[in-house]
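In: show me how the following folds:
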Amino acid sequence: MIPPGFIQELLARADIVEVVGRHVTLKKSGGDWKGLCPFHGEKTPSFYVVPDKQFYNCFGCGVHGDAIRFLTEFTGATFVEAVEDLAQQLGMQVPEEERSPEERERAKAAKERQQTLTEVLAKAAAHYKAKLKADARAVAYLKGRGLSGEIAARFGLGYAPEGWRGLASVYPRYDDPLLTESGLVIVTGDEGEEQKRYDRFRDRIMFPIRSVQGEVIGFGGRVLDKGEPKYLNSPETPVFSKGRELYGLFEARQALRAKGYCLVVEGYMDVVALAQMGFANAVATLGTACTAEHVQKLLRFTDSIVFSFDGDAAGRRAAARALEAALPHASDTRSFRFLFLPTEHDPDSYIREHGQSGFESYVAQALPLSRQLADLAREGCDLGTAEGRARFVAQAKPLWLQLPDGALKLQVAGELAALAQLPGEELMALFTGVRPGAARSAARGARGGAPRAPRRAPRAAIRGPADNVAWALAGHAEGWLQLSDADHELLSAQPGWHGEFFRWLDREVQEHGAQPWATLRVALAGLEWAAPVLALIDANDPALQPALEDLPVLMNQLQKDRIRAEISPLLGRR
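Out: Have a look, this model is predicted:
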């Protein structure tokens, strides 16, 4: 864990103009600096860097933050990686708390191992790229697919020649264990004369898979002619995991901002062909279903995602898995849509037949998440019968419950109620277990009406346990990592702004590490639900802020409140 005090000192020493200026051309504008925003396409500069406040802001797309946030947003680095990068630039040593010398040594060795593997893979990528230029058959194949030399160079495409030991001429030792660990060479048999080594990729077009930092972490290889498998991926390695990585994300980063959405497709060739045709905002999963980690990674770059699938049964199954990955992240300000192509087309063939405008129009007709949820829930259900509608409700419930609290969740409930031919209140009772009468009583109270037979005076002026937990974690974000999974679920399920804040904090800590309140405050600014959080911190005496050691007591109070709320209806209390 990086101490918050070090983060504050790092930001105080950093010159944000210098940090941003390494990546963006800036010109002096009064006391500030301005340039073309790197996060969305524009012709007139609306991106400003304010040295006095060590802050950047774009009046065009709204991105803003400090030097660390710029590095995480622009380069795709994690919070810890951005801190280490900035500290190295300033000649500062990042302190490490709560880790023994042995743990630090292991972490250092693992990082050096990963760096070595990416260097090995980069050398292979350069070899494959050179072989592509020298092989007329491979070049002809790519030209036949409509790809230019420029687009092939942009994605670093290459060719792995025929032959079992083509990489033997690339590395000093073909028996180097790193070649096996990186997935480039396959070893069979026991050690000795019986052991065989050969290249994994042979006679294939090679697609380097890059991390969001641009490092080569693996490969995908496609056969030129007939053969199986059509696509062959690198195996899981210390630097490559198919369930976490997306092909083309490094190349698509700026296009995601310019286009305003990400198009998730199923193949490497689709990504490259779409980029050739003007849709550089496409990425592809690596032969696996779309995962929650894929969605989280994409949401660092855009709030709008379109999943593209074939219109057959396999495509529908893949769409169902993508929906489940997206549901927990479908807040009111995000958009998830689902595109099903005609069975005779993939994205590449569709855009070539119908043109850019035709494909753009087809994307605009993609189903919204709410419709996809309803369509999935009604599979196998005859909504013309009571039994079919009951089954529809049963299938919709687990999907609906995954949505975060907010207006979208209520809107979806209303649409599902109409399809089920149920009053909205009755459907909510089936979904949540809260009786309609209790919901009406709560609604009257929310509107200011006097609750029936009140047992205690209202506590409007008193901070509740959720308030105190939010206050404690805002000032000590590292406390989130000390809580259990059950605690995380309890906090994330809190209604209103509390749940929004806790879910947001979970994403921030997972993606950027524990950050000081000064950094979190900048990130919160502008979020539509964040005003109560800022008021909670700003309007109260800092001396009264709960400490980290108070968290167990606060969580215990919150748990008791939850249990009390669950059993009260059973006891007939209002």
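In: going by C-alpha atoms from here, please, whenever you check contacts or count neighbours.
Out: OK.
In: for F309, give me its contacts.
Out: Shown in contact with F309 (CA atoms under 8 Å, 6 or more residues apart in numbering): V265, E266, G315, R316, A318, A319, F338, L339, F340, L341.
In: I'd like the structure of this one too, to check against the first:
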Amino acid sequence: MISQAYIGTLLQQVSIVKVIGADIPLARHGANHFGACPFHSQSEKEGFTVSESKRFYHCFRCGAHGTVIGFLMKFRKMSFPEAVHWISEKFALPPPIDERGFRLAKEEEAAAVTASLEAATNFYQRQLPTAKAAIAFLRSKGISGQTAKKFRLGYAPTGWDSLRAVFGSDYGETAAEAGLVIQGRNDRYYDKLRDRIVFPLMQSTEKVHGLVGRAFHEPAKKGVPESLRTSATALTTPASLIFGWAQASRAIAHSGTAIVVHDCLDVLALSQYGFENVIAVPCGDARRIRIKYAEPILKKASKIIFCFAGTQAGFRAAWFTLADILPFVDETREVRFAMLPDGIDVCALLQIERGVTEMQQMIRAAVPLSDHLLQHLCTLHKMGRVEGRAAALKAFMDLWESMPESPYKQLLHQRILTNLVEGIELVRSTSEHDQLLIEVISTARREAIIMSPWVTRSGIDRVNLCWHIRAAVDRGVTIRVYTDVGFNQERRRSASVGDLFSDGSHAQLLQAGAEVHFVRNVHSKWLLRDDSLLSVGSFNWLSASKSGRYSRQEISAVHRGATVPAQAQQLQAELRARIVPYKDL
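Out: You can find the predicted model right below:
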């Protein structure tokens, strides 16, 4: 039994406003806080009062009244020991005297829930071989039977109470404690997962801590969520909500890198092709990967690569995830973002020719957090105006203040502020130039322009450029390539491979969906993405890189500042004025 002295001390040291305010919006008026009462319908906004000094809450309409412990018991449905234990952990207070007994009780409860989930998992696994539609769906995504077995996939039948065959007379209470069933009208229970492919959530112990049921019929039924997750509070920890953790945690610890995706199917597909450090966060907020999932990942990995769909929704999800991960980022942790081409998912990408190579390249070319942040700010706000730059600066400062104090925080502050005003970065090596070129094409929202006096087949093939161009064109981006007519005529006359028509590079670019224009007497080399990035320098973007005794220093300056829109407009006007037809010598 927990002593009254301990309870009294607990109530004095805990902020009742913080606890209740985490669940209910409260507004301060004078010494008290007010909000809508959660304990009766048609609540009035000012009817619910929370007093920090008196350590209680009270509703003047329904009469609900109590301490912070009573609130947790009534609102969160906790038992008395659970509420006391939760508060002591939340506010880092000494545990109650009967902590050992409480933990033993929790361990017994967790063991019972684990046994129920294990029994359900085995049942669902036995149903999968006879579920023809589910198997056809998995095959269409390129998932093999061996992979399904490795991750213990199953199938939840269409029946309302299929799990009754597993639990018998304990179907209601026992299955409910494991989050496997839902109590409906007239206190009748029914299975939570029905006609779904089932993905077990397992920690490093490989014990099942939860199940995710994914709908697979296409087109999706209106109003039916794509994924549902069982809810067993006795087993809920951040790591227990991650799919693939048991299979990937060792590879993540070994490599120091975690690749985080949204869909369980992506984990399966990537695992088949040797990507062993991939995990998924299913059933979370569709707009983001929440903070609570970051903690266990960062304990294993010093580098996280978040992979999102290249859609508007994907970019929004990446932005919200960036905001959530910032409080964990310092110089010891690296965060990057990889955006898939619009209209294609991981499973589809891996099944096409060179798809595995493209996925590897996308992971390697993932954009650092600082670049992703800067790009989003420049895209979201009109950087050609003082008002737009001011709004971008405010948005950044709101995020920046959430970061822990560190050298990385100070350097990020310096870089973003410098670039929002007028910043310049230098790119030196061939690999850095190639990575910048891929970034520009892959992240462009409206258009990307490449001014390259020389265009060769080897220059295009070096980074598999046409694949990236096709992906950008497919999502509505215009890609324009400008090249000097005189250089190409000279190549046709004297070079062994001829001009860009002879070596096939012109046909490749057109087939990928790019526009190719010839200009007269333009020897400059530059790169433009929308109105947010301009790179000017000595590197010839679409020709073969020089190596050995022919290698040379080539540097490009990358501008991401407020003057990019005006400079870009002027450069494009000059190019258009110099467009000429291509004629043989």
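In: can you redo the contacts of F309 of structure 1 as CSV with distance to G218 of structure 1 and secondary structure?
Out: Shown next, in CSV, are the contacts of F309 of structure 1 (distance: CA to CA, whole Å; DSSP: H, G, I helix; E, B strand; the rest coil):
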residue, distance to G218 of structure 1, secondary structure
V265, 19, strand
E266, 17, coil
G315, 26, helix
R316, 28, helix
A318, 24, helix
A319, 26, helix
F338, 28, strand
L339, 28, strand
F340, 29, strand
L341, 29, strand
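In: residue nearest the centroid of structure 2?
Out: By CA atoms, centre = their mean, structure 2 has its centre lying nearest to F306, at 4.6 Å.
In: and that one, that one's in a strand?
Out: Yes. F306 of structure 2 sits within a strand when classified using DSSP: H, G, I helix; E, B strand; the rest coil.
In: is it correct that it is in contact with I259?
Out: Yes. Between F306 of structure 2 and I259 a contact is recorded at 6.0 Å, counting by CA atoms under 8 Å.
In: tell me the strands in the stretch 151-300 of structure 1, going along the chain?
Out: 158-160, 185-188, 196-199, 204-210, 216-223, 231-233, 262-265, 282-284 (DSSP state E, counting those that start in this stretch).
In: so can I have CSV of these showing mean neighbour count and distance to Y56 of structure 1?
Out: Output for those, formatted as CSV (neighbours: other CA atoms under 10 Å; distance: least, CA to CA, whole Å):
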stretch, mean neighbour count, distance to Y56 of structure 1
strand 158-160, 27, 39
strand 185-188, 16, 46
strand 196-199, 17, 48
strand 204-210, 26, 28
strand 216-223, 24, 30
strand 231-233, 18, 40
strand 262-265, 24, 24
strand 282-284, 28, 28
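In: among these, which is nearest L551 of structure 1?
Out: strand 262-265 (38.9 Å; CA to CA).
In: can you check which part of structure 2 that closest one sits on?
Out: The alignment of strand 262-265 of structure 1 onto structure 2 (TM-score structural alignment) covers residues 258-261.
In: that stretch against structure 1, how far on average?
Out: Here the mean offset of stretch 258-261 of structure 2 against structure 1 after fitting is 0.9 Å, by mean CA distance after the TM-score superposition for structure 1.
In: can you pull the contacts of the residue lying closest to L256 of structure 1 once chain neighbours are set aside?
Out: Spatial nearest neighbour of L256 of structure 1, excluding adjacent residues (CA to CA, 6 or more residues apart in numbering): N281 at 5.0 Å. Shown in contact with N281 of structure 1 (CA under 8 Å, 6+ apart): A252, R253, A255, L256, K259, Y261, C262, L263, A275.
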